[in-house]
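[1] Provided below are the primary sequence and the corresponding predicted coordinates.
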Amino acid sequence: MIRNFVRVNLVALGLLVGPATAEESFIVVQSTTSTQNSGLLDYILPGFEAETGIDVRVVAVGTGQAIRNAVNGDGDVLLVHSKQAEDQFVADGWGVERFDVMYNDFVLVGPKSDPAKVKGSTDIVAALTAVWDTQTPFASRGDDSGTHKAEMQHWQATGIDPTNASGEWYRETGSGMGATLNVASGMDAYVMTDRATWLSFGNRGNLEVLVERDPRLFNQYGVILVSPEKHPGVRSAAGQRFIDWLTGPDGQTAIESYKLDGQQLFFPNAK
């Protein structure tokens, strides 16, 4: 936690992103809050850093913001979870090539009293429709993150626009997953979260997992080298080395071995 706080604030101060050096002794990775909140990167990065001598400095924000940061040249590698947006990032020339890294899934959590009566359902669209029908409090990240993008795709499938009730039963936090879960816990609200963040979240209050195992809740992560043609300052050699490690045997084994209370949070699937 302290390590990531220092990294993020150094980047905010403009001390990490600069011209590439011959040594390329560090890289900046624009990543998601789920990789931070879950503890994954703090677990796997020391292995890469010890092996290569390359320091990895992480900026953990929502996927949408991470992509915008990368477009602006504020980073060398993008590690996020919204495949459509990632593919567009590459198609627009901002990234070199996208690679699958790992996956987990999203879950819908909510109060144990379950006023929408969705517990045990494996149909996220039907569950959201029930939340709408009962006007039960729902906390949304509302921040263009990968989780928020996925949530809105499921709302779109219901034919309902929940933002019409923004500020009423539908609350948009504009914050990361941990902060949004805190809001949901305080409100006894429904909320969609990635499973890894949920498993590592401490302030659950009356919340529990109610809807899961719908194939539409699949959550894929990808990694992309920021284009050195668009941004000549990109540390492309070190960045590619990180990608090769992350998608290779060492990185994939490290991801697979990360567990919390005996539960695996991410499942490697690099090709």
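    Great, that's in hand.
[2] Going by C-alpha atoms from here, please, whenever you check contacts or count neighbours.
    Will do.
[3] Which residue ranges of the stretch 101-250 of the chain form strands?
    For the stretch 101-250 of the chain, the strands defined by DSSP state E, counting those that start in this stretch cover 138-140, 170-172, 191-194, 207-211, 218-226.
[4] tell me the most buried of those?
    Greatest average neighbour count among those goes to strand 138-140 (a mean of 27), per mean count of other CA atoms under 10 Å.
[5] From the contact counts, what lies against that one?
    Under the contact criterion of 3 or more CA pairs under 8 Å, 6 or more residues apart in numbering; DSSP states H and E, strand 138-140 touches strand 170-172, helix 177-187, strand 191-194.
[6] And those: which comes nearest V8?
    Ranking the helices and strands packed on strand 138-140 by proximity to V8 (CA to CA) places helix 177-187 first, at 16.3 Å.
[7] now the closest one against strand 207-211, angle please.
    100 degrees (axes from the mean of the first three to the mean of the last three CA atoms, to 10 degrees).
[8] Would you mark the buried spots in helix 177-187?
    Neighbour-count burial for helix 177-187 flags 177-178, 180-185, 187 (criterion: 16 or more other CA atoms under 10 Å).
[9] Closest one to G239 out of those residues, please.
    M177 (26.7 Å).
[10] didn't the closest one look like it was pressed against D143?
    No. Judged on CA atoms under 8 Å, M177 makes no contact with D143 at a distance of 9.8 Å.
[11] just to revisit the earlier point, take the helices and strands packed on strand 138-140 and write them to JSON lines, including distance to P232.
    Formatted as JSON lines, those follow (distance: least, CA to CA, whole Å):
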{"stretch": "strand 170-172", "distance to P232": "37"}
{"stretch": "helix 177-187", "distance to P232": "33"}
{"stretch": "strand 191-194", "distance to P232": "35"}
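[12] Out of those, flag the one nearest V234.
    helix 177-187 (28.8 Å).
[13] wait, what's in contact with the residue nearest to G110 when sequence neighbours are not counted?
    Excluding the flanking residues, the one nearest G110 by CA to CA, 6 or more residues apart in numbering is Y190, at 4.0 Å. By CA atoms under 8 Å, 6 or more residues apart in numbering, the contact set of Y190 is 108-111, 136-139, 184.
[14] before we go on, here's another structure to hold up against the first:
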Amino acid sequence: MRKPGPRALFAAIALAVTGGVQAGGGSITLASTTSTEASGLFDHLVPKFREATGIHVRVVAVGTGQAFEIGRRGDADVLLVHDTAAEEAFVGDGYAAERRHVMSNDFVLVGPADDPADVASADSALDAFRRIADGAHPFTSRGDDSGTHRAERNLWQDAGIQPRGRWYRELGSGMGGTLNTAAAMDAYTYADRATWTAFGNRQNLTLLFDGDDVMFNPYGSLLLDADRHPHVKHDKARRWHEWLLSDEGQEAIASFRVRGQQLFFPNDATPPEP
């Protein structure tokens, strides 16, 4: 019998390896936030995880509120979101078996460079929000029940303000779309730092206020409950969940940079002072 040549042998080995990875790897669906997707984080993390495990991760990027709804229906295998109180309630209500803190970053308040509300001189985030409302300066809100929108609403509430009127625009859009509208309107908006750093259409927008402790932004990984959703790929989802928390996963998170800036910080670290 004629022996296969080097090229044929290499092709056979490659096919066997690829087939083995595909057969043993499979895929999971991750419901996560637009901030993690728009920043490019998953383009950085997912290939590293697939290389380590053979498992492909399909990301569905939505607002945190929508991610919870997807999880309640069992239409995803695992969640990565940013609303700690709601995440803990999600576990308490029996939809998830476990919540783990994975990483964090922070929120920023951006607006027109001439800063008509003078929020750059504010003593706190609440003071900055009051200045915007007192002058009825244009403000674009995501208005989509995302983690960022929920954090923004909490600040208005803590500031004793019910935002309404023509100056306050609820858009029902993702962070990128909200920033685009703010840039077009010369309006203020509340954004996660990762999306703001990666955002290219800034026009006259600039970062005006950050660093308040209330602007801290933790992210949690949620494993769905196997009894409630027995069809979900729990074993593969747990491998993703545990990989994010492993030394390899945490190092991958820490190494992600946009424009030379670290955007997410591992679960044992906090963002440095601005």
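    On my side now, so go ahead. Owing to the predicted nature of the structure, the values given are computational and were not obtained by experimental measurement.
[15] Identify, from the buried residues of helix 177-187 of structure 1, the entry nearest to Q153 of structure 1.
    Closest to Q153 of structure 1, out of all of the buried residues of helix 177-187 of structure 1 and judged by CA to CA, is M177, at 17.4 Å.
[16] Where does R98 of structure 1 sit: helix, strand or coil?
    Assigned with DSSP: H, G, I helix; E, B strand; the rest coil, R98 of structure 1 falls in the strand class.
[17] Contacts only, for it.
    Taking CA under 8 Å, 6+ apart, one finds 86-87, 90, 222-225 in contact with R98 of structure 1.
[18] Now with 7 Å, please.
    222-224 (CA atoms under 7 Å, 6 or more residues apart in numbering).
[19] re the thing from before, so can I have CSV of the contacts of Y190 of structure 1 showing distance to R213 of structure 1?
    Shown next, in CSV, are the contacts of Y190 of structure 1 (distance: CA to CA, whole Å):
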residue, distance to R213 of structure 1
L108, 10
V109, 13
G110, 16
P111, 19
T136, 22
P137, 23
F138, 20
A139, 21
A184, 21
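[20] From W167 of structure 2, how far out is the counterpart of the residue nearest to G110 of structure 1 in structure 2?
    Counting by TM-score structural alignment, Y190 of structure 1 lines up with Y188 in structure 2. Per CA to CA, to the nearest Å, Y188 of structure 2 is found 10 Å from W167 of structure 2.
[21] what residues do the two have in common as contacts?
    138-139.
[22] Residues contacting stretch 140-160 of structure 1, please?
    By CA under 7 Å, 6+ apart, stretch 140-160 of structure 1 touches 62-64, 81-82, 125, 128-129, 161, 171-177, 180, 191-193.
[23] Tell me which residues touch Y221 of structure 1, please.
    Going by CA under 7 Å, 6+ apart, Y221 of structure 1 touches 80-81, 100-103.
[24] mind running it again at 6 Å?
    80-81, 101-103 (CA atoms under 6 Å, 6 or more residues apart in numbering).
[25] now do E172 of structure 1
    Contacts of E172 of structure 1 (CA under 6 Å, 6+ apart): 140-142.
[26] try 7 Å this time
    Counting by CA under 7 Å, 6+ apart, E172 of structure 1 has contacts 139-142, 166.
[27] so, if you compare those, which one comes nearest to E256 of structure 1?
    Of the contacts of E172 of structure 1, the one sitting nearest to E256 of structure 1 (CA to CA) turns out to be R141, at 27.6 Å.
[28] For that closest one, the count of nearby residues, please.
    R141 of structure 1 has 27 neighbouring residues, counting by other CA atoms under 10 Å.
[29] do you know how far it is from L128 of structure 1?
    Per CA to CA, R141 of structure 1 is found 15 Å from L128 of structure 1.
[30] T206 of structure 2 corresponds to which position in structure 1?
    Alignment note (TM-score structural alignment): T206 of structure 2 maps to E208 of structure 1.
[31] Apart from its chain neighbours, what residue comes closest to its match?
    Using CA to CA, 6+ apart, the closest residue to E208 of structure 1 is V109 (5.3 Å).
[32] Can you verify my assumption that that neighbour contacts V209?
    Yes. Under the criterion of CA atoms under 7 Å, V109 of structure 1 makes contact with V209 at 4.3 Å.
[33] if we can go back for a sec, can you list the strands of the stretch 101-250 of structure 1 in CSV and add distance to L40 of structure 1?
    Formatted as CSV, the strands of the stretch 101-250 of structure 1 follow (distance: least, CA to CA, whole Å):
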stretch, distance to L40 of structure 1
strand 138-140, 23
strand 170-172, 26
strand 191-194, 13
strand 207-211, 21
strand 218-226, 13
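[34] Any idea which of the ones you listed gets closest to K259 of structure 1?
    strand 191-194 (15.1 Å).
[35] quick one: the counterpart of R228 of structure 2 in structure 1 and V28 of structure 1, what's the gap?
    Aligned by TM-score structural alignment, R228 of structure 2 pairs with K230 of structure 1. According to CA to CA, K230 of structure 1 stands 16 Å off from V28 of structure 1.
[36] Same drill for those two, tell me which one is more crowded.
    V28 (24 against 14).
[37] so what's the residue most central in space within structure 2 up against?
    Residue closest to the mean C-alpha point of structure 2, counted by CA atoms, centre = their mean, is T36 at 3.2 Å. With contacts defined as CA under 7 Å, 6+ apart, T36 of structure 2 is in contact with F42.
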